[in-house]
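Colleague: Fold the following for me, if possible:
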Amino acid sequence: MGIMRIGHVNIRVMDMGAALKHYEKVVGMKTTHKDAEGNVYLKCWDEWDKYSLILSPADKAGVNHVAYKVEHDADLEALQKRIEAYGIKTEFQPAGTLPFVGRMLKFNLPSGHDMRLYSQKEFVNTDVGSTNPDPWPDDIKGTGAHWLDHCLLMCEMNPEKGINKVEENTKFCMEVLDFYLSEQILVGPDKAKAATWLFRTSTPHDIAFVGGPINGLHHIAFFLDNWNDILKAADIMSKNKTRIDVTPTRHGITRGETIYFFDPSGNRNETFAGLGYLAQPDRPVTTWDESHLGQGIFYHARELNPAFTEVYT
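Modeller: As a prediction, the model looks like this:
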């Protein structure tokens, strides 16, 4: 019971035409719906729900909400009671508030980020189907991302004012939503949590939190198979003149192989490959200290680029 996996992310874009070209031609997603308000809904070829990304027209980039899928509809009431008992207000939104989605439980994380939980979204199957399927479809575009893998949210952290929304979000997600902690960065004499990676599936993280001056979106990540796919993705991004933030490398944290890049509005994307390790509830938490931050974030260079945590939407 409870949360199974990430369901979708709703981000803001300033030029819908440019954004669609990016997510379809570079990332390799397909548009599955457009609504009267101008929102566009997309999915990756290996996803079976109607969509995993919502693009909303806006004057400023960033994230509107993140949504996670629960196993049973009754889980929504159970989680509502736990969230309300924790001191966070909730709101049930009726089915159809989002196209093709059943009722949703809406609330804000301690950081203020809007989160939704739901159990039902229209099933459309993967692009290869579920009966005697081929390993991949013939019409893959761009990087050929398999699925939306995770998101990383920036959370206000100001030690001088006693603010650490990374710790608050982590505590809430673990105690109320039953996430497990896979990795963490601890800083300062008090060993404060400056970043955390949490999971509900068997991958190293389904959501992550990193401290920064203000709340925001650091990135949304799309899964690729392996290192060769990462290298090919870099070629595709260069060919399409995509703004690349971090060229192909490996993380120490999660062990993932990665590229970071930006959509035309400035929302950071990631292509993330490799299982890294099998995340299990009884796996020891991996801890990184301040002296190993560079190695943890960028294992090859072993140096942390300040813009990586200072630039986000």
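Colleague: alpha carbons only for contacts and neighbour counts from here, please
Modeller: OK.
Colleague: Next, count neighbours for residue 225.
Modeller: Residue 225 is surrounded by 16 other residues when neighbours are defined as other C-alpha atoms under 10 Å.
Colleague: Not counting its neighbours along the chain, what's nearest it?
Modeller: Using C-alpha to C-alpha, 6 or more residues apart in numbering and skipping residues adjacent in sequence, the residue nearest residue 225 is residue 273, 5.3 Å away.
Colleague: That neighbour: neighbouring residues, count only.
Modeller: 24.
Colleague: I'd say it and residue 255 touch.
Modeller: No: under the criterion of C-alpha atoms under 8 Å, residue 273 is not in contact with residue 255, lying 9.2 Å apart.
Colleague: how far out from the middle of the chain is stretch 154-165?
Modeller: 21 Å (C-alpha atoms, centre = their mean, to the nearest Å).
Colleague: residues in contact with that stretch?
Modeller: Applying C-alpha atoms under 8 Å, 6 or more residues apart in numbering, the external contacts of stretch 154-165 come out as 110-111, 166, 193-194, 209-218.
Colleague: Another for comparison:
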Amino acid sequence: MGVMRIGHASIKVMDMAAAIKHYENVIGMKVVHTDAQGNVYLKCWDEWDKFSLILTPADSAGLNHVAYKVQHDSDLEQLKASIEAHGIKTEMLAAGALPFVGRMLKFHLPSGHEMRLFQQKELVGTDVGSTNPDPWPDGLKGAGAHWLDHCLLMCPLDPEKGINTVADNCKFMTQAMGFHLSEQAVVGPNGAIQLAAFLFCGGKPHDIAFVGAPTAGLHHVSFFLDSWADILKAGDVMAKNRVKIDVAPTRHGITRGETIYFFDPSGNRNETFAGLGYLAQPDRPVTTWTEDSLGRGIFYHQGAVTESFTTVYT
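Modeller: Presented below is the predicted three-dimensional model:
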């Protein structure tokens, strides 16, 4: 069985027109479909599946679900058995339950977040095609993000009550779904509490991440850019569009990525992320960040974490 990569994220927005303008003009996505319920589907130029982001109209912001693509249709049955063997209920959604997508395996992580797995989604190709392609297409808007890269989920953590769904999610994802732990942050006496976990299923440092918080939620969805120069340009795009920036251009210690954090009009946090960092492999030793160096791990340059970064999420 094999989970290959992130497939899409479905998030809630309170002002659809403002959200579309943001994801088109700031991120650089394009609208590919609007369904009868008013949900809007978008893709980045370097993605070959039909869409990678769904915006759904709602009264509050946050995550509906995050979906990952598996390699073979038979993987869905194997993963269903593996997930249920870990005590988690699943539901198989029929093909077409989500437009352009084949059947999906739906379940909830120990943290309560909804996750889906699928194998088939309509293939439309990248904007430069697959035959003698140019390195990038004409007419890119905004930051010109290549693809939806990963998401970070906030997970209930209360050591006094023995609750740590960061560790629960990490154990589940590695044992039941075949993900691998690349980096972690530990706190408390002797580093006994796993505060954050970064996991991968392909070759990049992380395809999903979990961080402890009082309640479950969405911290951010991240979009990939090529380089530090593209990160700086993205910052200019955000300034021109009067976007609320949470963390100005900087580098992570964790994953070594280059980053900007900012908010869409509904308050969902976005990230533009650049740099492979390193080639993640199953036999690579896990990188551990201790409590005394956690600030450098998150924001390497300033060595400290702004309060909003850990307390504001949807």
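Colleague: Give the buried residues for stretch 75-88 of structure 1.
Modeller: With burial defined by 16 or more other C-alpha atoms under 10 Å, the residues of stretch 75-88 of structure 1 counted as buried are 75, 76, 79, 80, 83.
Colleague: The fourth one against residue 105, yeah?
Modeller: Okay, so that is residue 80 of structure 1. Yes: counting by C-alpha under 8 Å, residue 105 is a contact partner of residue 80 of structure 1 at 7.3 Å.
Colleague: Show me whatever sits in contact with both of the two.
Modeller: Shared contacts of residue 80 of structure 1 and residue 105, counting by C-alpha under 8 Å, 6+ apart, come down to residue 90.
Colleague: for the stretch 151-300 of structure 1, what spans make up the strands?
Modeller: Under the criterion DSSP state E, counting those that start in this stretch, the stretch 151-300 of structure 1 carries strands at the ranges 163-164, 180-187, 192-199, 207-212, 216-224, 244-250, 257-262, 268-273, 286-288.
Colleague: Need those strands in JSON lines (columns: distance to residue 133 of structure 1).
Modeller: Supplementary listing: the strands of the stretch 151-300 of structure 1 in JSON lines, determined by distance: least, C-alpha to C-alpha, whole Å:
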{"stretch": "strand 163-164", "distance to residue 133 of structure 1": "47"}
{"stretch": "strand 180-187", "distance to residue 133 of structure 1": "33"}
{"stretch": "strand 192-199", "distance to residue 133 of structure 1": "29"}
{"stretch": "strand 207-212", "distance to residue 133 of structure 1": "30"}
{"stretch": "strand 216-224", "distance to residue 133 of structure 1": "19"}
{"stretch": "strand 244-250", "distance to residue 133 of structure 1": "31"}
{"stretch": "strand 257-262", "distance to residue 133 of structure 1": "27"}
{"stretch": "strand 268-273", "distance to residue 133 of structure 1": "22"}
{"stretch": "strand 286-288", "distance to residue 133 of structure 1": "37"}
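Colleague: thought residue 244 of structure 1 was touching residue 263?
Modeller: No: the criterion here is C-alpha under 8 Å, and residue 244 of structure 1 misses it with residue 263 at 9.4 Å.
Colleague: of the two, who's got more company?
Modeller: residue 263 (21 against 18).
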